[in-house]
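Student: coordinates only, sequence not included:
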């Protein structure tokens, strides 16, 4: 079996004399430094910034004395610091304490899909979906991004298996585009497959009432399984959920190890998320506000000469191509009081580096315009604009 030089050096440390172990450690450090230097040289080094205030459109960042405009959060609806959401979380904390200090139940080892089944995944699905599929025992297919002809060809090949599950993001987090769920559901019906959609970047704000891409595209009755999060638009704390047929949910409760071997959500998280859902059910005004601001940002950036990837989604990737350029521009944006992050390999493919901007309902029109103005200044400075 092939083993990387770094891993070989690590594994050998416990089987050597002290002097040889020190030599192996020196070798390991040398190999690690070489790899780190390669990352720096490629311009893909990712520095971590420290936010010293609560989440919101304006934040404080360690090392900066000025107020920073935040365009780099999944706080799409601005609910993470909404006073009613915070109050609900505090009420739950006072009533139930910090947590239950235990996993849900100690049993169960089986999985939902078996070697008799097949799973078909969009090639640009989120890494968490890809990792989950790797752990699954089903036969695996990967179809080209939103390519329905390729998906159909793979569904035809997968007819030999018992169950076929098509897995896709509803909205793709790096590109800001929305899966063609109508076409996917049509193919699933044709080839007797079931559809799984991850709605982490859609729940709360896509669709007339914020139920996600299946509502947006009119296929709520055709999507079998939905997975989503409480850690983005719905308060931004933590946790997630799966919806589907009752028998499926019951089976997951019995056999899903990530569920069985994790603690239940802290009461404060549940309280915050419940209030966030209440606010959304009462009115769609927040989601409509976010949509209008997304349109404003995308149109003004296009007028300035930037290429913005994706559909009319609040994830607005400013496509730059070069990793070093994306990193330098993001650093200069921070100097101008705008918090954004450059994304490069391995988060996105080589040659497709970008700055991902995320619009929130709590951004003002002045905030949007200030961000576009800063991008234009920085873009001209670094040659990204004429």
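Tutor: That came in fine, so what should we check first? Because the structure is a prediction, the values reported are computed rather than measured.

Student: Please make it C-alpha for all contacts and neighbour counts, starting now.
Tutor: Will do.

Student: And the residue nearest to residue 259 when sequence neighbours are not counted, how close does it get to residue 165?
Tutor: Closest residue to residue 259 apart from its sequence neighbours, by C-alpha to C-alpha, 6 or more residues apart in numbering: residue 253 at 6.8 Å. The spacing between residue 253 and residue 165, counted by C-alpha to C-alpha, to the nearest Å, is 20 Å.

Student: ditto for residue 345
Tutor: 29 Å.

Student: Quick check on the two: which one has the bigger neighbour count.
Tutor: More crowded of residue 345 and residue 165, by other C-alpha atoms under 10 Å: residue 165, with 23 against 16.

Student: Got another one to weigh against that:
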């Protein structure tokens, strides 16, 4: 009988393998934040790798809403929503988001990851199929696997590939799931073509709009509104509260019957404590700011254009993206790490993203912009990139 493998030995071997591949991940501790500046290891850095796209995470109205609600209601949710944890702040936030997205109903969950698990596990099971973009977020992949359905993946941003996969899996229910904005490439899903493919195959279109909400579309309603799907089709849409809205949690929005079904059957909703009411109050304040302060999106677009123009002048080839996510592909993992470290030495925090988060040979710097960045800060980042290139790789810079 073979001897049982020891987990400790397996973990140690895996750690050494990741270290040799320049893929060992480490946490950095932020001591303090001041807008787009963060104190890390006793040193202030300009943060160009966060997701606070609209600069709302430290907005005084959002912070005041959090503090006021915590002072009145305490810090915990108290119980699950279906027991006694559903608070008026939760209900108000759900109504506001439903009104914002122009859909009948919305449901608040603890995180975007939990929301994706909730949706696919509540809708799909054995004999069903979930068709997904190959570059979808890990939570969508995990959700389909945990649901027990067949998982089929199509080439990135290929609606014809999605249609072929749907046709190849007849019988049962079907969900076509895609990111609205892809978190590592910054590009947009072809939502109108995907909506047509889903309609033709009687599949539900589910859009994880974590990186589109607040940033794209009229009133910041996200990639679904930007693609004008409100009239063509009404997909189920995920809204995360922890990126452009600067808080924590997530909301699934769509048709009344779908949301009612999720509220009564989705395990990550039914069997977990409700989000603290104070966080819902803060998110409500952030949503209202995002809806009415259009200048934040205009400012963000101006900074995106400024970064891309500056990068092009210095010979850098950023991946095509109209969003705050502006990736600079470096190739191998060690090169991406070296570039990230060189930027940090110059005072800029830009994370190196390596496999398995991105495909093999596509390690990159994921530059993320915020409406809170100043023009001079973006210009300084571009100059620091050029200086790092000249010092680390005189013959050639990163490639697309």
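Tutor: Perfect, thanks for sending it. Bear in mind the structure is a predicted one, so any value in this text is a computation, not a measurement.

Student: where does the TM-score land?
Tutor: For these two chains in superposition, a TM-score of 0.88 is obtained (TM-score structural alignment, normalised by the length of the first structure); 358 aligned residues with a C-alpha RMSD of 2.0 Å.

Student: How about the secondary structure of residue 117 of the second structure?
Tutor: helix (DSSP: H, G, I helix; E, B strand; the rest coil).

Student: Identify the residues contacting the closest residue to it other than its chain neighbours.
Tutor: Spatially, and ignoring its direct neighbours in sequence, residue 117 of the second structure is nearest to residue 143 (4.4 Å; C-alpha to C-alpha, 6+ apart). Contacts for residue 143 of the second structure (C-alpha atoms under 8 Å, 6 or more residues apart in numbering) come out as 116-118, 120-121.

Student: Aligned against the first structure, show me the partner of residue 143 of the second structure.
Tutor: Aligning on TM-score structural alignment places residue 143 of the second structure opposite residue 132 in the first structure.

Student: Tell me how far that match lies from residue 196 of the first structure.
Tutor: Distance, residue 132 of the first structure to residue 196 of the first structure, using C-alpha to C-alpha: 13 Å.

Student: Mind telling me which residue is nearest the centre of the first structure?
Tutor: In the first structure, the centroid-proximal residue (C-alpha atoms, centre = their mean) is residue 173; its distance is 5.1 Å.

Student: which residues does residue 89 of the first structure contact?
Tutor: The contact partners of residue 89 of the first structure, taken as C-alpha under 8 Å, 6+ apart, are 267-272.

Student: distance of the equivalent of it over in the second structure from residue 281 of the second structure?
Tutor: In the second structure, residue 89 of the first structure lines up with residue 66, judged by TM-score structural alignment. In this structure, residue 66 of the second structure and residue 281 of the second structure are 6 Å apart, going by C-alpha to C-alpha.

Student: neighbours around residue 27 of the second structure, how many?
Tutor: If you count neighbours by other C-alpha under 10 Å, residue 27 of the second structure ends up with 5.

Student: before we move on, the earlier item: tabulate the contacts of residue 143 of the second structure (CSV), appending neighbour count.
Tutor: Converted to CSV, those look like this (neighbours: other C-alpha atoms under 10 Å):
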residue, neighbour count
116, 28
117, 24
118, 23
120, 26
121, 22
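
Student: tell me the SS of the closest residue to residue 33 of the second structure other than its chain neighbours?
Tutor: Closest residue in space to residue 33 of the second structure, ignoring its immediate chain neighbours: residue 39 at 6.4 Å, by C-alpha to C-alpha, 6+ apart. Here residue 39 of the second structure is recorded as strand under three-state DSSP.

Student: In contact with residue 39 of the second structure, which residues?
Tutor: 30-33, 45.

Student: Could you pull out the helices in the stretch 1-150 of the second structure for me?
Tutor: Taking DSSP state H, counting those that start in this stretch as the criterion, the stretch 1-150 of the second structure contains helices spanning 7-20, 60-73, 88-101, 112-123, 138-147.

Student: Out of these, which gets nearest to residue 214 of the second structure?
Tutor: For residue 214 of the second structure, the closest of these is helix 88-101, at 10.5 Å, according to C-alpha to C-alpha.

Student: equivalent range in the first structure for that closest one?
Tutor: Using TM-score structural alignment, helix 88-101 of the second structure pairs with nothing in the first structure.

Student: packing partners for that helix?
Tutor: In this structure, helix 88-101 of the second structure packs against strand 105-109, strand 250-254, helix 277-292, with contacts taken as 3 or more C-alpha pairs under 8 Å, 6 or more residues apart in numbering; DSSP states H and E.

Student: mind listing what residue 78 of the first structure touches?
Tutor: Contacts for residue 78 of the first structure (C-alpha under 8 Å, 6+ apart) come out as 56-57, 233, 235, 360-362.

Student: no no, residue 398 of the second structure
Tutor: Each residue near residue 398 of the second structure by C-alpha under 8 Å, 6+ apart is listed here: 316-317, 328-331.

Student: which residues of the stretch 51-200 of the first structure fall in strands?
Tutor: 58-59, 68-70, 118-122, 139-143, 164-169, 194-198 (DSSP state E, counting those that start in this stretch).

Student: Among those strands, which comes closest to residue 314 of the first structure?
Tutor: The closest of these to residue 314 of the first structure is strand 68-70. By C-alpha to C-alpha, the value is 13.5 Å.

Student: Where does the closest one end up in the second structure?
Tutor: Residues 45-47 of the second structure are matched to strand 68-70 of the first structure when aligned by TM-score structural alignment.

Student: after superposition, how close is that stretch to the first structure?
Tutor: Compared with the first structure after the fit, stretch 45-47 of the second structure shows a mean deviation of 1.0 Å (mean C-alpha distance after the TM-score superposition for the first structure).
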